[in-house]
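1. here is a sequence with its predicted model. Questions after.
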Amino acid sequence: MKLTIQHKTIVITGASSGIGAATAQLLAQNGANVVLGARRADKLAALTATIQQAGGQAAYRVTDVRHLAEVQALVALAQAEFGGVDVIFNNAGIMPSAPISALHLQEWDDMIDINLKGVLNGVAAVMPIFTAQKAGQIITTSSVAGLKSFPGAGVYGATKFAVRNLMEVIRQESATEGTNIRTTTVYPAAINTELLQTITDEATLKGMTQLYQAVGISPEAIARVVNFAVDQPADMSVSDMTVYPTKQA
């Protein structure tokens, strides 16, 4: 079957490492134009160079998803470099998990601003384009904490549950409005990325580190899932995909 990924322009946030970087490399290998956004310029530049040296098409812009104007500029870069936008992968996120009683208030704000508002900013940046062209795909990283409730992940899980609802409503509204916007929400479990580095609560970090060391798998697993979702025909939307390591209970 011919890859539908070929020549699509795909914007990826949180692209400097982990799931975002792995996805960018795989999609570029399969013929997509990838436009990379994250806060670390050095890592974005290195990843872009790696993709280009391998024969792929890539561009990048330093982007903080908390600010709509910066996400809009990233999308505008995709239009300028490659003539349009077909997919956005809202992948940027942090996971400074802790018990609610610890009252890490600034971390609550940060999770809401990045994990939820950052996704909303991604949606806002592409919605006028996708609505006008009556085509497009919005892919968003949630978490198994957006499907189940876990002690120690109350606020993190709240942002991921919110993403789950948001994406399903976009799917339903698009079907009603006839805009043909496909949506995919990905729910990763223990994937070995830099997420654990955002945890400041010592007890939570210890427990999560032990779990990930025991069962965690590489971010390439999620890259393959995103690749699959993009590669489906325009009349088919793979709306939800949960990914567990085989060893994780």
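-> It's in. Residues are numbered from 1 along each chain as shown.

2. when you work out contacts or count neighbours from here on, use the C-alpha atoms and nothing else.
-> Fine.

3. give me the most central residue, the chain.
-> When CA atoms, centre = their mean is applied to the chain, the residue found nearest the centroid is residue 91 (1.7 Å).

4. included below, for side-by-side comparison, is a second structure:
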Amino acid sequence: MLNLQNKVAVITGASSGIGKAIAYELAQQQVLVVLAGRDQSRLSNVAETIKSELNGRVLTVVTDVTKREAVEQLIDQAKAEFGQVDILVNSAGQMLSSAITEGDVAAWETMLDVNVKGSLYGINAVLPDFKSRGAGHIINIASISGFEVTKTSTMYSATKAALHSITAGLEKELARTGVRVTSISPGMVDTPLGSADWGERKKLEPKDIAEAVVYALQQPAHVNVNEITVRPV
């Protein structure tokens, strides 16, 4: 099992939900965490919790992942603070009006910008250094919606299917380089992003997804866990 102590992780969407849980779980493993999101006050609250409860080292960077320059600055700030980046977790996501027949073009563009382009910007920003060092791990938080399309999820599902394809292709591009890539696909998680109506089945907790991230990261350096699907029972 790989020791994560003093590794440096950049987590987007870290101010709430799954991203927040991932940041906390990694800090428990003594990872140095860089929290990225759009709301400074919420990022600061997460940082203070990690510092007070875990005595963790934390950097917060207000970041709009739809802006390539902002994502590049995020990675630069992480390197300036901690020396390097070892782990990138693309957790920022948007789930908006997705049915094609609703014609909400602005919502579609937002989901494409955040879910797809935002993840690509992060990957592009860390890859040169990862490849030169022959080490590094990219975690993309996808969704089971990338596999299963409903009549109300068309565009959201399309963005998550794109993230699956990006992860699968990138793993092949990076074979034998030492850089690992993982896609984690949650079912319905109890976060503000999730639907309120989930019938009788209990939703997953953000911590469940965070633990899947830690599992993938802790595998030996020669093991690349490409895909994890996490569903409620």
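-> Perfect, I can see it now. What you see is a predicted model, and the numbers here were worked out from it, not measured in a lab.

5. drop the TM-score for these two in here.
-> The TM-score (TM-score structural alignment, normalised by the length of structure 2) is 0.96; 232 aligned residues with a CA RMSD of 1.3 Å.

6. ok, back up a step: hang on, the residue nearest to the centre of structure 1 packs against residue 20?
-> Yes. Contact criterion CA atoms under 8 Å: residue 91 of structure 1 and residue 20 qualify, at 6.4 Å.

7. name the residues contacting each of those two.
-> Listed as contacting both residue 91 of structure 1 and residue 20 by CA atoms under 8 Å, 6 or more residues apart in numbering are 12-14.

8. can you give me the strands in structure 1?
-> 9-13, 33-38, 57-62, 87-90, 136-141, 181-188, 240-243 (DSSP state E).

9. and the longest one with strand 136-141, angle?
-> Using axes from the mean of the first three to the mean of the last three CA atoms, to 10 degrees, one finds that strand 181-188 of structure 1 and strand 136-141 are set 10 degrees apart in direction.

10. which one in structure 2 is furthest away from the centre?
-> Distance to the chain centre peaks in structure 2 at residue 101, reaching 29.4 Å (criterion: CA atoms, centre = their mean).

11. tell me the residue in structure 1 aligned with it.
-> Under the alignment by TM-score structural alignment, residue 101 of structure 2 pairs with residue 101 in structure 1.

12. and the gap between the residue lying closest to residue 153 of structure 1 once chain neighbours are set aside and residue 217 of structure 1?
-> Of all residues not flanking residue 153 of structure 1 in the chain, residue 97 sits nearest, at 5.1 Å (CA to CA, 6 or more residues apart in numbering). Distance of residue 97 of structure 1 to residue 217 of structure 1, given as CA to CA, to the nearest Å: 20 Å.

13. the strands of structure 1: which one's closest to residue 119 of structure 1?
-> strand 87-90 (5.7 Å; CA to CA).

14. not counting its own residues, what contacts that closest one?
-> 8-14, 118-119, 122, 126, 136-141, 230.

15. that one corresponds to what range in structure 2?
-> With TM-score structural alignment as the criterion, strand 87-90 of structure 1 aligns to 87-90.

16. longest helix anywhere in structure 1?
-> Across structure 1, the longest stretch assigned as helix under DSSP state H is helix 154-177.

17. how about that one: buried residues?
-> 154-161, 163-164, 166-168, 170-171, 174 (16 or more other CA atoms under 10 Å).

18. now do the contacts for the alignment partner in structure 2 of residue 186 of structure 1.
-> For residue 186 of structure 1, the aligned residue in structure 2 is residue 184 (criterion: TM-score structural alignment). Neighbouring residues of residue 184 of structure 2 by CA under 8 Å, 6+ apart: 139-143, 209, 212-213, 227-230.

19. again, but for residue 46 of structure 2
-> 14-15, 20.

20. which position in structure 1 aligns with residue 59 of structure 2?
-> Match for residue 59 of structure 2 (TM-score structural alignment): residue 59.

21. so its match makes contact with residue 34?
-> Yes. Judged on CA under 8 Å, residue 59 of structure 1 makes contact with residue 34 at a distance of 6.6 Å.

22. so for the two, which residue has more residues nearby?
-> residue 34 (31 against 22; other CA atoms under 10 Å).

23. could you check how far the residue nearest to residue 153 of structure 1 is from residue 162 of structure 1?
-> 16 Å.

24. run a quick neighbour tally on the residue lying closest to residue 194 of structure 1 once chain neighbours are set aside.
-> Nearest residue to residue 194 of structure 1, sequence neighbours excluded (CA to CA, 6+ apart): residue 18, at 6.6 Å. Number of residues near residue 18 of structure 1 (other CA under 10 Å) recorded here: 20.

25. who's in contact with residue 18 of structure 1?
-> 192-194, 219.

26. so which of these wins on neighbours?
-> Neighbour counts for the contacts of residue 18 of structure 1 peak at residue 219, which has 20 neighbours (criterion: other CA under 10 Å).

27. residue in structure 2 matching it?
-> Residue 219 of structure 1 maps onto residue 206 in structure 2, by TM-score structural alignment.

28. so that match touches residue 193, yeah?
-> No. Checked against CA under 8 Å, the pair residue 206 of structure 2 and residue 193 is beyond contact range at 11.3 Å.

29. how close does residue 71 of structure 2 get to residue 91 of structure 2?
-> In terms of CA to CA, residue 71 of structure 2 sits 13 Å off from residue 91 of structure 2.

30. repeat that for residue 189 of structure 2.
-> 13 Å.

31. go on, residue 56 of structure 2?
-> The value you get for residue 56 of structure 2 to residue 91 of structure 2, if CA to CA is used, is 20 Å.

32. ditto for residue 29 of structure 2
-> Separation of residue 29 of structure 2 from residue 91 of structure 2 (CA to CA): 19 Å.
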